[in-house]
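# Pasting the sequence and the predicted coordinates here, then a few questions.
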Amino acid sequence: MVSWRLLFLWPVWKCAASFGDQDRVLSLVASGAALGGAVNVTCGVMASSPGRVWVEEMKTSCEATENAGSPEGGWIHYLSPGIPETQAELGHEDGIVMTILHQVTGSVLLTKTFNTWHPYTHAHDLKWWVGKVEAGRVIVLSVRRAGTYGLGPAIHTITHLGSLLVQYAPPLSLWVWVFVVGGKTLLESLAPNPRPLHSSLAALHTHSLTPAAPALPWPPGFPPMLVQLCNSHAVLGSLCDTVELLVFPSVAFTGNVRKGMMGMKKGMFGMEGVESTRESVASNRKIVLSQEGVVQVKSDTVGVVLSAGGRLQYLAHTLRQLLQASHVLPHRVLVVVGTTPDSGDADPDVVALLQVLRLNYRVVDVPSGSPSMNHRLFQYYRRVWELGVETFPHASYLAFLDEDVEVSRDWLALLLHLAPALEKDPSLWCVSGTSAAHIAIRSDPSLVTRGSRQPGWGFLVLAKDAREAVARWPRTSSVSVLYDTFLYTTLGHGRECLFPVLSRARHYGVGVNTLPEIHHFYFLERPLHDGSFTVLPPPSDFTRDRFEARVWSRLSAAVPLTTDPCAPGFIPITSSHDVVFFFYLESLTESSLEWTLLAECVGAWPYSTQGLHQGSVELPQAWGGSLWLVGVPASPYHILKPPHIHMWRLAEEDGSKQQQFFVETWRPRPILSNRTIQTAASHLFAPLHVGLQSL
C-alpha cells in the first residue's frame, strides 16, 4: 500500500525569522490523484514594486534542512509512487487527507487521513476534527485515491464551513479545498475520475497564494508552555481560544509539582488565588439527586483514573469535558500515560498538556516486544488499574475513563448516585455511564436499568473489586484478551451492571479496534445527555429483588405481539401500554439467530446478548410504553407467555438469508464505480435507514 507523504520544507521559526516584518506570502500546491497526492508549502516575500502580483523571491525551504530534497530554488512537487493496476483495494492511507497550516508561519501542524471511501464512522470523525480547528488556521482537504463516497454525514458541516462543490462530488471524484477557518475559501476544485480506480491516472493539481497572517500577541496570563502547544498543534479547540478563555472550577491544591490539580480564574492558568477556595470546595461535595432526599456521597470517596496515549487532541477535549463536570475534583483525577512502542517514551506534548493543567499523572512503560497492539494494551490497562488502586488507597470507588470518551456534566454525579447499589446488592459489579446502544430506545435521562454486560466507557466499580481484578490480572504479554472482556468474565462472572438509558459517556474517538459499522450506528449516533439536572430513581430500586418485581409486574400486563418484527408497523402505538415479543433463545450467555436478526430489525444490540437482564430487555418508546423482548426458554420470564402465543423461531437457512438481506439493504458495503454527478448526489443524500442503491 502506498503511503501519503507530506513534503514539509522548512522549520516553523525560520520562515518568520528570515523575513522579519516584511509582507510574507504562503504559496501552496495541493494535488489529489488516483495514484496518490501531495501538499507542498513554501514561504516568500511579496514584491515591493507596484503592479507585481507574484513574489520577488520564493525561498523554497527558508534555509531548508538537508533532507528537504530542495535544489537551488523553485517548486518540488512530490507525487506518491504509482499503485499496481491489480491493487484496487482501498486502505487506511486512502481517503480525505486533511493538512492544517499555521496561518502566521505556514508550518504544518497536522496531517491526518480519514478513510471516507468507507460509508461509516470516518465522516463523523472528520466532522469532529474540522469542528475543533482554531479560527484562522489554513486547512487543506484533498482526496487521495478515493474519499468522497462516504462523506454523507459530513457534507452539511463542510458546506456550512464554506465549500461550494463538495455536495456535488461523485463517489470517485478528485476534490481539493483550501480555506481559512472562520474566513474565506482560498481555492476549491473538483474533477470526476473517468476510469475505474485501479487503472485510473487521473490527477487534480491546484495552487494557492495567500498573504501570511500577522503575528498577534498572546493575552497576558497565557503560560509559555501552553503558547508553545498552541503554536505547534492544531485541533486543541477552546484550549487555545484567546478570546474566551477556559474557566475551570478552582479547588484547593494538594500535591507536588508532578502530582497536582488545576485551579483557574478567568483568563489565568496556574495556582493563583487557589487557597481561598477551600470552603466552596467543601460545600460542593454533596449530591442532591434522589427523591428520597439528600444522598450524602462525598466526591472524595472516588478516584477518577483516565488512560491516555499519544492522541493529544482527543485527550484535550476529554479533559475539558471531565474537568467541567460536576463533582469532579481535579486532585482526585489521575491520568496514566502509556509510552509509544516506537520511542519507548511518553508523548512529550501530552506530558506538557498535563503539566499545564497541573493534573496528577504517571507515565507507565509497557515493555516492547508484544506480539500485537492488543497484547500491549492488555498489559497497559493492568498498570492503569494498579496505579488507580495505589493512588487512591482510601477511596470507596474507582471510576475509569479513556482519552477518547467524552462525558456529560452529570457523569460522575450519576455514577456516585447509583454507586451505593453496588454495596447493597452483590449481584451488581459496575455502574456504567454508557447506555446499551439501542437505536430504538427513547432517550429519557431519568431512566436507568440493569443487565449483564461489559462495563462500556466511563464506568465505576467498588475499590475492593478493582483490587481483586488487579490481583487476578495476568502479567504476561502472551495474553491478548481485550481488557473489558477480561473484566466482564472476571468481575462480572454472572453479575450485572447499572446503566442509564441516555448515555453520560460516549466513545467518540477512532482507535485500534474500531469497527466502522458498529461504531457509527451504536456509538457515534447515540445521543449524550446535556447534563441538565435530572431526578433519578433511588439506588434501592435496582437491587435484584425490587428490580425483578417491577419486571414481573410490567411483563404480566404487557400485550403480546405476533407479527413479523422485521416488517413495517411491528411496534404499534398503544397509548402507553407495554408490548412484549417472545423469541427463541436457548442460553443466557450465547446469542441465537433469532436474537441477531430481531435486534437488527428493532434497533437493539445485535452482536451478543449483552445488555439483557435474565434474557429480557426493555426498549422504552416515545409514546410512553415499552417494547419488551423475552427469550424462550432461557429467560425465567418466559412462563408469562400465553399458551396460544407462538414463540418466534426461524429455520436456520431462511433466517440467515433474511439477516443477510436486511444487513445488505440497510448497511451497504462500499462498492465504488463511476457515476454522473446527479446520480452521485442523490445517492449521497439517501437516508441511511432506507438503504443505498448498489453503486
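Yep, that arrived. Values in this document were obtained by computation on a predicted structure and should not be read as measured data. Numbering: from 1, shown residues only.
# Only C-alpha atoms from now on, for both contacts and neighbour counts.
OK.
# ok, and for stretch 122-135, which residues are buried?
122-130, 132-134 (16 or more other CA atoms under 10 Å).
# now stretch 625-636
625-635.
# I'd like to know how many residues surround T206.
T206 sits with 17 neighbouring residues when counted by other CA atoms under 10 Å.
# you'd agree it is up against S189?
Yes. Counting by CA atoms under 8 Å, S189 is a contact partner of T206 at 7.5 Å.
# Would you map the strands across the stretch 551-695 of the chain?
Assigned by DSSP state E, counting those that start in this stretch, the strands in the stretch 551-695 of the chain fall at 559-560, 579-585, 616-620, 626-633.
# Relative to G456, which of those is closest?
The minimum distance between G456 and these falls on strand 616-620, with 17.4 Å, by CA to CA.
# how about Y397, what does it touch?
With contacts defined as CA atoms under 8 Å, 6 or more residues apart in numbering, Y397 is in contact with 301-303, 419, 460-463.
# hold the first one in mind and look at this next one:
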Amino acid sequence: MRFDRTWLHSFFGILCIIRYVCLLNADDLEIKKWLVFEVTSNLSGCQVQRSELESVTLGNMSWNMSVQFEDFNSSASNTNENASLITGLLMLVMNPVTHNTTFAKMFRTHELFGFYLDLRWHLTRLQTGSVVALVVSAVGTAGLRGAADDLRDAGALMAHHLPAGAHWVWVFVKGGRTLLETAVLDTQGPVLANVFIPVADARDVTQIMETDRYEICQTMNILDDLCSETWFPFPRSVLNNSDFLDSIPIVMTVGTRPQYMYAALKAMHLSPGFRPENLHVLCGGQTADTLKLLDFFKLNYTVIEIEGTGNPMLFQYYRKVFKFIAENFQSADAVMIIDEDVEVSPDFFSYMSQVMPVMMRDPTLYCATATSFFPSPRLYLSRNRVRRGESQVGWGYAIKMSVVRQALERWPTTLDSYAMYDHWIYEEVVESGECIFPEVSRAKHFGVGINAVGIHMETNFLQVQMEMQSGMEIYSLEDIPLLRWRKNLQVKLENSEIISGDPCSDNFFTDREDGSYIFAYHLEANADGSYDMISYFISGLCCCELTYSGIDYGSHDHVVMARVKPGVEIYFLGAPLSSFSYVLDNNTAAWNYKALDDLGKVKALEKAAEFQLRVKSELKSKYNKKRFMHEVFSDGFDYM
C-alpha cells in the first residue's frame, strides 16, 4: 500500500475508482481479478454515484450538485432505502467463485443513531467465504458506534480509529482475511492501493446442499443459516388449544428485501402454532430473488403490481393488499398481517390464539397487535399481561375483516397521498380506535425502510426485547372488555396518590414507596380537535423513555400506566382532556412544559434528551482527542 500526499491540482477527473482487470491463464480455465482503488479526499468527501461490485465509481460531492445513487431496491414495494440515498457506508458482497455481486446496500451511518444496528444485523449474517467491500460515500464513519466492534472482530484494523469524516475502504473475506484496508483522513492527498483477488475454486466448495438451495446461495447473501451446510428444513411445532387459528389467514407483505424476508419467515416457522397452509405472501413487484426464495419454500404467493415511488407507492400497495384480503378471504372474521421485516416471537401464535377471541367479541376493539408500546428497558413489565389502548396496528397484528372493508370504502386510489397506511387507518377509519397489546412484545420490527428514523430505531424498534418462551398464559384477559377496563381504571385512580413537581428532576418518579401514583400533565384540545402532546412527551422521556416518538399510543382516555420499578406504578393523566381528570383535587396543577420559563424549558429538554446528548458528548470527546488515530496511522498528522 502506498500513501502519496501530493496535492491535487486538477479540476477534472474521477476522484475514486474501483476497477477490475481480468487475467486469464493460457488455457482459459482460471480467471483472476485485480482490484485497483484510487481514493482522493476533498473538502466535501467522496460520493458514490453508481455501484456494482465490478465497478464502483465515486465522484466529487458538493452541496449544489445532484448525484444519483442507482439504488438496488428502487422498484420494490418495500424499498430498503430511498433511491436518492448517496451518503453513508456502502456494502458490496461478491461470490468468491463467480465474482458476481450477491448483495449491495447503503447504510446511513453518517447519522449517529440507529442505523449502525442495521449494519450489525447484516454483518452477522454474511455467508462465510464471501468477498465483502465496505466503501464510505461522503460521510459514513461518524455513526459506526457499536458496529465498529463487529468490524474489528471481523478483522478491520481501522474501524475504531477513524475520524467522523474519514474516507475508508475495506475489502475482506468473511471468516478469512483482509485483502485491502485504506483510508483518507483529513488530507487532500490521493491514496492509491492495489489488491489481488484470486477466483476461488468451485471444486473446494462443499457440495452437500440440495441443488435449488445451492443455487440460491450462489446468487444471494445475508441469508444467515440458510446457506449453512447444517441447515435443516423448519420443523412444524404443534400448539395445544389453538384451534381458533385454524380459520385465520396469515398475510405476509414483501418487496425486494429477501434477506429480511428470510429472517421473518424463519421466525414464523419456528413459532409454535404457525400454520403454513394459512400463509399467503403478497409481493410488491416481481423481484427475482424474492420469488426464487418463495418458490424454494413452496409458499403460496401473489404478485401485486406497484406504481409510483416512496410513501404514495406504499400507501397504494397496502390498499391493494387490503383489497386482496377482502376478495380472497371473505369467510374469515379477521386476518393476521406480518411485514417482511417483522420477527415474531416464539409466543406469537400462542398470544394471538388467546387475545383474538377477546378482540372479536368486543366491538370497541379493532385490532390485536403483538407490539408493546412500552419497550423501554427502564420499565418493569409483566410477561403475562395485556392492555387495551388507542394505537395503530403496530407490527405483527390481527385486524377485523369488517375494518378491512371499512378502510377500502374510504381509501383514496390516487398517487397523491403521502400518508402512511397504518396511521391513516388509525386516524381516518377507526378514529383513534383501540387495540389489545402485550406489556412484553411478541414481535420486533427489525428492518430499516424509507421512513426509518434513527433515534426511534435505537430507543424503540431495534432494541425491543421479545418474549422468547412459548405458551405463556395471559392472565388479564377478563379485564379487557371496555366497561370492565374503565371500572378497574377508575378504582385504581381514585385510590392513587397525586404527585406534582418537576418530572425531570433526578429520581422524581422512582424515589417513592410501593404504591400507585398519578402524575397529571397539561393536555387540552385545540379548535380543530387536535392536541399538543409536548408536556407528555417531555415528562415521559424524563421518567423512563416512555414516549419515544411523542405520541401516546397505548393510552386509554389519555391515561397511561408506567411501572417504573417493582411495586411502583405511575399513572400519567392528561388533564383536563381526560374524563378521569375529576380525580385531581383543586390544588393540583397539571405540569405544563409551555408554562416553564426559558431556563426551565432548557433543563427539561436536556433531561429528556439525556441519551442523545450523552452519545454525542462521548463521540465529540473521542474526536477531539486525535490520539485515537495514533495507534494505526503514521505520524504526519497533528495529534496535539
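Cool, got the structure. Just so it is clear, the model here is predicted, and its values are computed rather than measured.
# of all the strands of the stretch 551-695 of structure 1, which lies closest to E56 of structure 1?
strand 616-620 (68.5 Å).
# what's the counterpart of S556 of structure 1 in structure 2?
Here S556 of structure 1 is matched to E494 in structure 2, going by TM-score structural alignment.
# Quick check: its match vs M401 of structure 2, distance?
Distance of E494 of structure 2 to M401 of structure 2, computed by CA to CA, to the nearest Å: 38 Å.
# ok, these two, which is more surrounded?
Between E494 of structure 2 and M401, counting by other CA under 10 Å, M401 is the more crowded of the two (21 against 14).
# Assess the claim that the more buried one and I337 are in contact.
No. Contact criterion CA under 8 Å: M401 of structure 2 and I337 do not qualify, at 11.6 Å.
# what's the overlap in contacts for the two?
With CA under 8 Å, 6+ apart as the test, M401 of structure 2 and I337 reach no residue in common.
# Quick one, which of the strands of the stretch 551-695 of structure 1 gets closest to L415 of structure 1.
Here strand 616-620 is closest among those (CA to CA), at 21.2 Å.
# average gap between the closest one and structure 2?
With mean CA distance after the TM-score superposition for structure 1, strand 616-620 of structure 1 departs from structure 2 by a mean of 1.0 Å once superposed.
# counterpart of G303 of structure 1 in structure 2?
By TM-score structural alignment, G303 of structure 1 lines up with P249 in structure 2.
# Return the distance of its match relative to D333 of structure 2.
10 Å.
# Same drill for these two, tell me which one is more crowded.
It is P249, of P249 of structure 2 and D333, that has more neighbours when counted by other CA under 10 Å, with 23 against 14.
# contacting residues for that one?
So P249 of structure 2 contacts 278-280, 329, 332, 334-336 (CA under 8 Å, 6+ apart).
# Kindly report the same for I250 of structure 2.
Per CA under 8 Å, 6+ apart, neighbours of I250 of structure 2: 278-280, 335-338.
# which part of structure 1 lines up with the longest helix seen in structure 2?
The helix that spans the most residues within structure 2, counting by DSSP state H, is helix 310-328. Counting by TM-score structural alignment, helix 310-328 of structure 2 pairs with residues 373-391 of structure 1.
# rewinding a little: redo the contacts of I250 of structure 2 as CSV? Include neighbour count, distance to A26 of structure 2 and secondary structure.
Listed next are the contacts of I250 of structure 2 as CSV, based on neighbours: other CA atoms under 10 Å; distance: CA to CA, whole Å; DSSP: H, G, I helix; E, B strand; the rest coil:
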residue, neighbour count, distance to A26 of structure 2, secondary structure
N278, 16, 57, helix
L279, 18, 54, strand
H280, 18, 52, strand
V335, 23, 62, strand
M336, 22, 60, strand
I337, 24, 57, strand
I338, 25, 54, strand
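# which one of these is nearest L151 of structure 2?
I338 (31.5 Å).
# how about that closest one, what's its partner in structure 1?
I338 of structure 2 maps onto L401 in structure 1, by TM-score structural alignment.
# check contacts around its match.
L401 of structure 1 neighbours (CA under 8 Å, 6+ apart): 304-307, 457-459.
# Which stretches in the stretch 451-600 of structure 1 count as helices?
463-472, 483-487, 516-519, 544-557, 593-602 (DSSP state H, counting those that start in this stretch).
# Out of these, indicate the one that is most buried.
helix 593-602 (a mean of 21; mean count of other CA atoms under 10 Å).
# for the buried residues of stretch 625-636 of structure 1, which one is nearest A505 of structure 1?
S626 (23.6 Å).
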